[in-house]
Structures are given as structure tokens and as C-alpha cells.
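In: here's my sequence, what's the structure:
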Amino acid sequence: MHNTDLDLSSAALATTHEVFNQSRALEGYNSYSGDTALREAVERHGAAWAESRLTEHGARCGSAQVYEWGFQANASKPQFASHDRQGHRVDLVRYHDAYHHLMTLGLEAGLHSTPWTDPGPGAHVARAAQYYLQAQVESGHGCPLTMTFASVPSLRLTPSLGDTWLPKILNRAYDPRNVPHTEKQALTIGMGMTEKQGGSDVRANTTRARPLAGGGPGDAYELVGHKWFTSAPMCDAFLVLAQAEGGLSCFLVPRWRDDGSKNPIQVQRLKDKMGNVSNASSEIELRGALGWMVGEEGRGVRAIIEMVSMTRFDCMIGSAAAQRQGVAQAVNHAAGRSAFGKTLIDQPLMRNVLADLQLEAEGSLALTLRMGEALDKSLAPGGDEQEKLLLRLGLPTGKYWICKRTPFHTYEAMECLGGNGVTEDFIMARLYRDAPINAIWEGSGNVQALDMLRALSRSPETLEAWFAELGRTRGDDPRLDAAVGQLQAEFSDPDDIEYRARQIVDQLALTMQSSLLLRTGNQPVAEAFIASRLVGGSQRNFGGLPRGLDIDTLIRRADPHG
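Out: As a prediction, this is how the structure comes out:
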């Protein structure tokens, strides 16, 4: 039996369906103006003066063009060529142009330099906020930006090197050419610490350094050995650890010698990583490479830890940024998608999930920018000692907690998009692949937890500073007071403390986030965080917020359009 009403014309067959009930791409918006929590935190921590700069950068980072750069940079992995066509050793890594566009955006904005070139109240907070905006779009190019930024305190330990290298390092420009640093006006810096046999245990490093003359800080050495993980191998120089006669020491190793010849830093291969694919990570061998000693001989860890502290801070920023991008994508999708007769964002269970995701991002941002304020105060002339002590626990705690929470957060945000979330056409798939990276790099979770204990053993006053900071909200909420009391009891019991270290760091983070959110004066946010994290437990799934909370406020704050 034939259906005579069926239109089999070519015009009808060419149109099978109408596309509807799909959310619009989240682009063409201002990621600063639309982020209420970020704008409030910037003002709260002393960087309101940077409002115009951040607004301008938010417009750039929220643009369709910059989002497209992120997709392109990840779709085309870096390609390595050991030799040129004539057979000369070049160790060249080629990136997609989009990667270079992102690097240009970050370096011209001063993400690597502004707190060093223009120090003052709120400088680190403003830079952290700006980095937070750019990291939401693409995380891979953040690695060389971070390492260049973080190299400055280490290089300042040796004035003869700092005076020569820092003017070009701090220049707000980008020069990706594969030419000697002497021919450039803008430089980027990488880092090589870990080796095959040691990983985080850098004392096990076997790379050797031999002085070419007298030896000592700023003098030239010859390095022979390897590094198992050297990211961004096209940087102009690297801070590297090697064994000198007096013990493990730090060296600045350039890609080219001053005479224009290639320094024998030979890339063996690029790592085939599951995430962070726009950024090349390499295995290198040092075959008599020239390097200059940074800091004192035998004090290499002390010298490079100046850099590591800053890279850990940026891991906090980057992971907090991923949380913000995840919840923004989830809310944007839920506002433009209907199911079962209702817009997703109006459905109670989805609202519970979205509000919970926003709470996590609020806590992460609050802790991150409080550490930014601590950096500003501790690095100011005279240096606030309490703020230095706060950082000593705050950086490993924040790095551990925020970076650990991000993969779980990203997965839940991805699920909000349904099947679209797992396809590479949408940003969530990339966010999910990138999410575990910050928890592993710059010291894994165990390293951070043990670093917290090490800080306490060396400087017990750090714990006093932490509880003094928590004491600023004593009496404001009995649930927080009880949690702080439990935390104090944990530290009063020395038995099996290394075994319990992760549990303790969890409590350090949650109590501090709760205290910081209470101080904002935003009662709906603080109440929801304390009710769900301190009382409800942090290990539950997202979307389990208790009844009676102001979900509307949380979802409004999550909306990327403000």
C-alpha cells in the first residue's frame, strides 16, 4: 500500500529535519564581566584597580576567535624533528599557529611578568585573575607561561644571571623563532627536574655537572645526563637540577650557546599524553650542555623550589579555571535545552547539580585568590611573616585539594551536556582529558600532603598562622567551629600522621574554604558550602545538596552571562 501524501521530490528529500532544542555555543561573551564570584574576589583581595584590564581580557578570552584557537591547538599535536633536511641536528618542535596565537595573547598581556615588573598591592591577585580567564579557554599553552613567570624568583638568587636574562624574560612579547637567545628580545623559560629513576625524588638524580672554571654561583658548568619530563622544549632556556661536587645544584641551561652554536640538549622524543596535548612534553639528554649555576652549590632544591612554589600556585589557578569553565558550559547548555517538557535549568534535580558545581568553583576560587593576596603581602617590602607562613601550608593544601577535585567536577559538568559532552567538537571532552594533569605535575597528591607535614616539622609556627587565619571567623558558624576543633585534634595526635596526611589536608582545605566564604558576606554561598561540605561530607556525588538552600542565587552566580 502506497502513501500518496509522501513527498518524494528532491527538495523535500534534501531536508530531513529541523535543528532545534540545541544550546548555543558559549562564545562571544565576556568571561570576566559574567563571573560574579571572580569580580567580587578581585575586589576583596585588593585588585579592584585592575578592573578595566580584566574586563578587556575577559572579552578577548570569551571571543569565538580565542575559543577556536584552543580547539585548533589541540587538534594538531606538536611535531618533532630531530634533524633538518640536510642532516643538521635542530631539535625542533613545530606547533600549530593557534598555539602561537595563544602564547602571544598571554605574553603580551603580561601573564608571565606583571607582578614582577609592577609589584604592589593586588599585583599577584590581578595576574591570577587574568590567568584564570585565559586558562578557561585552553590549558596547554599555560605551561610555558607559568614556567617563565615562576623562573623569576629563582633567577634573582644569582644577580649576574638575573641582570642578563630577566629583561628579556619579563618583556611582554613572544618570539617563537628557533634562534639563539642573543638574537631575541623576548624569552621563555622551562624546567627540567625529574629523571627516570627518581621522579619526585630529585635527590636520586644522576645528571652530573662539572665546572668549566672555578665553579660557584653564576659560573659555567658542563652537564651530562637526562631528564624524563621536560615540557615546552622550545623554551629558550631551562632551570635544571644536576649533581655538582657539593651536591644537587640548580643550573640555567640555554638552548643555544652565546657564540650561536647549538647547546647539546637533545630531545629524544615527545611524550604521547592523554591530555595537555597542545603543549609538547619531551625526554631530553644533556650531552655536555653548557649551564650556569643558579643559587649556591648543593642548594639546588632550595633554588628551584622558588620556581616550584609559583608553578604550584598556577596549578591552583588552572584547575579552578577548569571548574569555572565546566560549570559555565553546564549552565549554558541547561539554559538552552529542554527535556520532558521543561528547560533543563528549570528542573529541580539539574538545579541541584548545577548549584553544587558552582559551590565547588566558589570554594576553589576563594582559596586561590586568598593565596594570591598572601603572595602580594609576603613579597611586599618588609614581607609579612604571617602571610609567608600561611603560604607555606596554603600552597600544598590548595594545590592538592583543588587539583584533586577538578577531574570529578569536570566529569559531572560533562555529564550535564549528555552525549555532546563526550565529543571532541565540544570543549568538555578536552577539559576532561586535561583535568588530571595539574594534580600530577609539580608534585602529586602524596608529595603535596607530605610537603604539608614537612612544613610543620620545620616550622611549627605555620600551623599557628593557619589557625589564626581560621580564627577570623570563630563564632560565626558553630559547624565551622566544630570542624576547626576536629582539625586541631588531628594535629594533636602524632600517631600514624603520615598515613593520615591526605585526610588532614582535606580538612585543612575545607575549613579554610568555609572560613573564606563566610568572610565574603554572601550568606547563601557560605551556608550552602558549609551545609554540604562540612556537614554533608566532601566525598559524595555532586547534586546531593540538602534542602532549604538558596539554589537560585547559586545558579545566577554560575551563569556565564552574568
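In: rest of the way, CA atoms for contacts and neighbours
Out: Noted.
In: ok, and for the strand or helix carrying E283, which residues are buried?
Out: E283 is located in strand 281-294, with elements delineated by DSSP states H and E. By 16 or more other Cα atoms under 10 Å, the buried positions in strand 281-294 come out as 281-286, 288-294.
In: JSON lines for the residues you listed, including distance to A483?
Out: Formatted as JSON lines, these follow (distance: Cα to Cα, whole Å):
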{"residue": "S281", "distance to A483": "41"}
{"residue": "S282", "distance to A483": "44"}
{"residue": "E283", "distance to A483": "45"}
{"residue": "I284", "distance to A483": "47"}
{"residue": "E285", "distance to A483": "50"}
{"residue": "L286", "distance to A483": "51"}
{"residue": "G288", "distance to A483": "55"}
{"residue": "A289", "distance to A483": "53"}
{"residue": "L290", "distance to A483": "53"}
{"residue": "G291", "distance to A483": "50"}
{"residue": "W292", "distance to A483": "49"}
{"residue": "M293", "distance to A483": "47"}
{"residue": "V294", "distance to A483": "43"}
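In: give the helix, strand or coil label for L187.
Out: Under DSSP: H, G, I helix; E, B strand; the rest coil, the three-state class of L187 is coil.
In: so who does it touch?
Out: K168, I169, L170, N171, Y174, D175, H181, C235, D236 (Cα atoms under 8 Å, 6 or more residues apart in numbering).
In: how far away is the last one from H17?
Out: As defined by Cα to Cα, to the nearest Å, D236 lies at a distance of 54 Å from H17.
In: quick one: which of those two has more around it?
Out: Higher neighbour count among D236 and H17: D236, with 26 against 7, using other Cα atoms under 10 Å.
In: next, the buried residues of the helix or strand harbouring K399.
Out: Taking DSSP H and E as the criterion, K399 maps to helix 385-416. By 16+ other Cα under 10 Å, the buried positions in helix 385-416 come out as 386-414, 416.
In: helices or strands up against it?
Out: Secondary-structure packing of helix 385-416 (3 or more Cα pairs under 8 Å, 6 or more residues apart in numbering; DSSP states H and E): helix 300-335, helix 348-379, helix 427-434, helix 437-440, helix 445-458, helix 461-470, helix 501-519.
In: let's see this one next, to set against the first:
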Amino acid sequence: MQRFCSRNNLLLANLGTRGILRNVTAATSSETYLKISDNQKNVEPESYVVPFAKARIGNFFQEKPSLGNHYREDHALQSYLKRHIPSDIFTSKVEPDLHKFGQRVTSEIVDLGQQCDTELPYVEHFDPWGQRIDRLVTCPAWNKLHDISAEEGIISIAYNREIKEYSRLHQMAKVYLFASFSGLYSCPIAMTDGAAKIVENLTTEYPWLKERAFGHLTSRQPGQFWTSGQWMTERKGGSDVANGTETIAIPQDDGSFRLHGYKWFSSATDADITFTLARVVGKDGQTTKGTRGLSLFYVEVHNVDGSLNNIQIQKLKNKLGTKQVPTAELLLDGTVAHKVSDEGRGVASISSMLTLSRIHNALASASSMRRMVNTARDYSTRRSAFGNVLKSYPLHIQTLARLEVEVRGALLLTLEAARLLGREDVGIATEHEQMLLRLLTPLAKLYTAKQAMSVVSEGLESFGGQGYIEDTGLPGLLRDSQVLPIWEGTTNVLSLDVLRALMKTNGGVLKVWHDNIIYRIESAGQHQELSHAAEKVTKCASSVVDFAKTHSDVLDNAARDFAYSLSRTFIGALLVQHAVEAGSDPTDIYAAQRWCEKDLTPVITNQNRRHFSSESTDLDFQLLFKNYHDRSRL
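Out: Okay, the predicted model is just below:
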């Protein structure tokens, strides 16, 4: 016979010894039935409850967040592009492509990126017979992302220039959509973009280089598409390549060179080509020290038979994040290379590569922020706490809205740099636009990278404990974001680069910055809701210029706060102008107002606090080194 037990009954401890479970079925969520064999008829029904696994662990499972079309859900991106790209071009070419790609990002690319995060690259150093092969193995998803990058024209759009100056802006919009979902394939894309720019710039002097490499670097055919590395950093390395580069280049009779050196941090080791710096060995067997001794070299990573070009992969780096990118320590032991700069002009020749990689870095920062905020926004509609979904709590929405303001500011700053680069690409940028691009490039990189760390961390907190669980994919966003303030120059290094831009132009670049802000603010002069924000931006811009003129003696010490002040004030101008010219959307106005409520000029604030005085400098040192164990080094 069958006996039925309510799911609410208690299970006695002797269930396992007195009953034999023959069949278990679930009927409804409110009633569960336990079928017991006839020989158990002496057991009272009240002794049983359904021992289903589901009953033991509970019925609730948190619904995971999801994302819609990544382009369609980005108001700031759409409205900026509509403002700056002629409507016929935008409607017929740019928007349809970005709409289609935005859907592909969240329906396909996100899963590939997650696979890259779990199936990490590795090196097979030897074959079964003991021969050294240093075979780098990447996962199928990484290789698929290579193909998608080609198919989508993430490099080629910028160089085919079908829509002229707007091609670069179109390309960078795709990079922004792609970066945070790409499993870090955006890293080799950044270096490939820089390599393509170098090759394009060297067309006249080295026509063979364009014929050999340019078509591959800009191809839309996956089988023809090459990626590039950027092997600059050595053991002494970091940003000080002038004193840190020890690699030597020995001339050969055929005009090529053989490189011998140790590259300590070489990202995208699976690249097809790379550009690197080395010192040419003269006839006297000597090399020139410093920047004057560095020349730029083009290297094809593999020989025709697929073997490495006299390169040994010593090890893959064990990094905090960006583990998906195969970054290695490489021994160059007679690597065949070709010099593609005048001797001693290597650093100058890579300036275009640095510009591009820094803009890509800023795009990755904005992309990481956007993904985190969009995911947290969706989660707020699915997660309930204390009886209501999170979106019902004003404090939670206020927190996310503050992050949204940061994302919009970062995006506008980076897209403005990309727009100016597009004009420079086709030779129509004015002298003032070129100077502004020179300044905005380090500013966008340094400031958005710091924003990314703050926004991604705060966004992670909005998921509670789930934000700390690796399987959600969320912690990886935070780990991977930490590289953004480091790669292509730390915050302090780039702050000093900003000062170099000022010195090389005798302050001209600062005047261009100020005049550009005034021009943007004038468009909002009669807008009542933005008048206070516009007035504050104007005042802050003048204050920063006055500081640079009257406190030039402390600029080195104030460089970081000075760079932040330049960035925040310029972003304020961009947001105010955008709010007016994009149609006075209430959310755009609100974003501009909220941005301009912050301290736009920390350099003025901290100068008033005497943070840059010699007394403060001494106290900073004492504060840090008090009780330091090795007094002999002070």
C-alpha cells in the first residue's frame, strides 16, 4: 500500500533503519508524496518527511543578472556619436554596425571571455623527445576572439577610413563595447592598433614594411589577420626605457640585425609580430647609453616553419589579474629583426603607439565601469532584501547613480580624445587640436584608470556576497581593472608627462586647454539649469591656469593633483556642453550638475592646505620612514 506524508512532517532518526524508500516523486510546490512499500505499514505517516535534496537546501535560488544590447543600453555613447557624426553616416553605417555588435557582445562574446578566464594559456617547453619548442597554448575561445576581431574590423575600420575622420571614432566605440567582455583580447588589439599606426607612419621610409605587414594588421579575414606585441619592458624597465633597455642589436651583412636581450614583461606573446627597442652595436663594439642609443625594430615572432624566431619563452608571468593574456619573460638569442627608425630615434618612433595604447587603456577603463554599472543596475531589479527589490531603495539607487556619473564622465573624455585622433589620422587636425590631443591622452589614461578601480570596487559591493564569488565572473573585473593604472605609465609617471607637455609648448598646451573649455561652456551660458555648473567650470579653469603660472616652483610636487584638476575640470566642460547639445535630456543635465558638485581642482585645495610646501615634503618623508628598519639607506 501507499502512505502519504505531508512535506511539513518531521523525519524521525530511525527512518533509515525502519523504512525502505522505493519511489520518490514531487507533485507540487505545496504538497510532496512519499511512496513506501507495504512492509512499512506499521510506521505512522507522521514519522516521515520528503528527504529530497531540494527540500534540504531550500527552494530559493537567486536569479542571475543579465544584460541587453550593450550599445542600445548606453545612452551617453549613442548621444555623443549622434552629436559628432553626420546624421546620414551615423544612420546608414555606424549605428547599424554598433547595434549588431552590441548584441553580439552580450550574446556571444561574453561567454568567450568567461572561457578565457577559466582556460588559461600555458607553455609546453619541450616535445616528448626533449627538444625545446616553447609552444604557447591558448584556449579555443581566445582564438575565436581573434577571428571575431578580424571579422568585426576592430582594427581595419580605423585604417580603411571609409567614413574619413569619423572612422576612428567608429572603431573606438567598438573597442569600448568589446573591451570588458573580451577576456582581455582587447590587450593584443590595443598593441595591434599601435603597430598598424607605426607601419602607416613609416610607409615612405620603409615601403617594404607596409607591403609586408600592413595588410595583415588591418585584415578582416581571420586567416590573414595578424596581431602585434609590444616588447619594451626589461628587468630595469618600467617607464624608464631610456635607462632600462639592455637589449643589443648586432648588424648583419644583409641589412638585418640580430637581437640579444631579455624582455621581462612581454604581453600578447602569441602575437605574429612585435616592435621592440634595442641598442645598435657600433663597429667599435660599443652601444650608446640613454634615449639617444635606442632604435626601433620590427620582429616577426615565428619562422616560416612555425618555430620561434630564436626566442625562448622562459616563463609566463603569474599576475594578479589579466591572466587570460599570455605575458611572458622572453630571451632574445639572435632574434632576426629589422631596424625601422633612424638610429637613436626609437623612442620618438613609438610615440604614436603610446598614444593609441593609452587611449585604448582609457577605453578599457570606461568599458569596465560600464559593464559593472549596467550589471548592477539589472541586478537591482532581481535581488530582494528586507521585503523589496533593491531598486526600491533610494539609497541603493543613489549609490549606483553616482557611479553612472563617473562612467559618463570617463566615456566623454575618452571619446573626445578618440575624435581628435580621427582628425589627426586624416591630416585635418588643427595645431590647437593636436596640442589638445597631446594633453588629453595622458590625462584620459591616468584619470579613467583610477575611476575604474573605484567604480568597479563599489559596483562589486552592490552584489553583496555574490560579488565575491569567482563563478559569477564579477571578481575578475576588479582584478583585471588593477592593471589599468599601471600599464603604459603609472599615475605619477603620466602626471609628469603632462608637465613635459606644458614645458615643451612653453605653456601653450595649457592655454589651448583653457580656451577649449571656455568655448564649450559658452554653449551653456543661457541654460538656466546648467548656469551654476558652467560658472564653476569656468572659474576652476582659470584657477588652474593661474596656479601653473604662479606656483611653477612646486609643479613637480603637485603634478598628480594638477593632472586630476585638469581632468575633472575638462570633464565638467564636456558634460555641460553635452547636456545642452544632446537635446537637454534631464539625465544629461543631472549628470553635469552632479559632476560639478565635486572638488574640480584638488591642486588648489591642497595648495591652500600647504601640501606642496617644503615643510610638508619633509613631514611626508618622516611620516613614511619613521622606524624604517634599514637606516643606512636613508
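In: what TM-score comes out when they're superposed?
Out: Once the chains are laid over each other, their TM-score by TM-score structural alignment, normalised by the length of structure 1 reads 0.88; 522 aligned residues with a Cα RMSD of 2.3 Å.
In: quick revisit: with mean neighbour count and distance to M193 of structure 1 added, can I get the helices and strands packed on helix 385-416 of structure 1 in a markdown table?
Out: Shown next, in a markdown table, are those (neighbours: other Cα atoms under 10 Å; distance: least, Cα to Cα, whole Å):
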| stretch | mean neighbour count | distance to M193 of structure 1 |
| --- | --- | --- |
| helix 300-335 | 25 | 9 |
| helix 348-379 | 24 | 24 |
| helix 427-434 | 23 | 22 |
| helix 437-440 | 23 | 14 |
| helix 445-458 | 18 | 15 |
| helix 461-470 | 18 | 27 |
| helix 501-519 | 22 | 25 |
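In: got CSV for these, with distance to V240 of structure 1 too?
Out: Shown next, in CSV, are those (distance: least, Cα to Cα, whole Å):
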stretch, distance to V240 of structure 1
helix 300-335, 8
helix 348-379, 25
helix 427-434, 25
helix 437-440, 19
helix 445-458, 20
helix 461-470, 29
helix 501-519, 30
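In: S261 of structure 1: which of those is closest?
Out: Ranking those by proximity to S261 of structure 1 (Cα to Cα) places helix 300-335 first, at 26.7 Å.
In: could you point out which element follows that closest one?
Out: strand 338-339.
In: what's the helix or strand that that following strand is followed by packed up against?
Out: Next in sequence after strand 338-339 of structure 1, counting helices and strands by DSSP H and E, comes strand 342-343. Packed against strand 342-343 of structure 1 by the contact rule (3+ Cα pairs under 8 Å, 6+ apart) you find no helix or strand.
In: could you tell me where strand 342-343 of structure 1 falls in structure 2?
Out: Aligned using TM-score structural alignment, strand 342-343 of structure 1 spans residues 388-389 in structure 2.
In: and that stretch, how far from structure 1 on average?
Out: Overlaying structure 1 shows stretch 388-389 of structure 2 at a mean distance of 1.9 Å from the equivalent residues (mean Cα distance after the TM-score superposition for structure 1).
In: which residues sit against that stretch?
Out: Here stretch 388-389 of structure 2 has contacts from S380, T381, R382, R383, using Cα under 8 Å, 6+ apart.
In: the last one is in contact with L390, isn't it?
Out: Yes. With contact defined as Cα atoms under 8 Å, R383 of structure 2 reaches L390; the gap is 6.0 Å.
In: which one's more surrounded, the two?
Out: More neighbours surround L390 than the other of R383 of structure 2 and L390, with 20 against 16 (other Cα under 10 Å).
In: which SS state does whatever residue of structure 2 lines up with H100 of structure 1 fall under?
Out: The alignment partner of H100 of structure 1 in structure 2, by TM-score structural alignment, is N143. Assigned by three-state DSSP, the conformation of N143 of structure 2 is helix.
In: N143 of structure 2 - how many residues pack around it?
Out: 15.
In: same question for N8 of structure 2.
Out: 13.
In: please say which position in structure 2 G300 of structure 1 maps to.
Out: So, by TM-score structural alignment, G300 of structure 1 is matched to G346.
In: contacting residues for that match?
Out: Counting by Cα under 8 Å, 6+ apart, G346 of structure 2 has contacts L277, T291, L294, S295, L296.
In: leaving out sequence neighbours, find the closest residue to Q221 of structure 2.
Out: With sequence-adjacent residues excluded and distances taken as Cα to Cα, 6 or more residues apart in numbering, Q221 of structure 2 is closest to A150, at 5.9 Å.
In: for the one you found, give its distance to V483 of structure 2.
Out: 25 Å.
In: quick check: V123 of structure 2 is in a strand.
Out: Yes. V123 of structure 2: assigned to a strand according to three-state DSSP.
In: next one: the equivalent of it over in structure 1 from H100 of structure 1, what distance?
Out: Counting by TM-score structural alignment, V123 of structure 2 corresponds to F80 in structure 1. As judged by Cα to Cα, F80 of structure 1 and H100 of structure 1 stand 16 Å apart.
In: tell me which residue of structure 1 lines up with T192 of structure 2.
Out: Aligned by TM-score structural alignment, T192 of structure 2 pairs with T148 of structure 1.
In: give me the neighbour count for that match.
Out: The burial count assigned to T148 of structure 1 is 27, neighbours taken as other Cα under 10 Å.
In: mind listing residues that contact the helix or strand that contains it?
Out: When elements are assigned from DSSP H and E, T148 of structure 1 belongs to helix 142-155. Outside helix 142-155 of structure 1, the residues within contact range by Cα under 8 Å, 6+ apart are 103, 106-107, 111-113, 116, 135, 161-162, 166, 169, 188-191, 231-232, 235, 239, 279, 294-295, 303-311, 314.
In: which bit of structure 2 covers the helix or strand following that helix?
Out: Next helix or strand after helix 142-155 of structure 1 toward the C-terminus (DSSP H and E): helix 159-169. Following TM-score structural alignment, the aligned partner range for helix 159-169 of structure 1 in structure 2 is 207-217.
In: gap between the two ends of the matching stretch?
Out: Note: stretch 207-217 of structure 2 ends 15 Å apart using Cα to Cα.
In: now do stretch 304-313 of structure 2
Out: 18 Å.
In: in it, what's buried?
Out: Here stretch 304-313 of structure 2 shows L308, N309, N310, I311, Q312, I313 as buried, counting by 16+ other Cα under 10 Å.
In: contacting residues for the second one?
Out: So that's N309 of structure 2. E300, V301, H302, N303, T335, V336.
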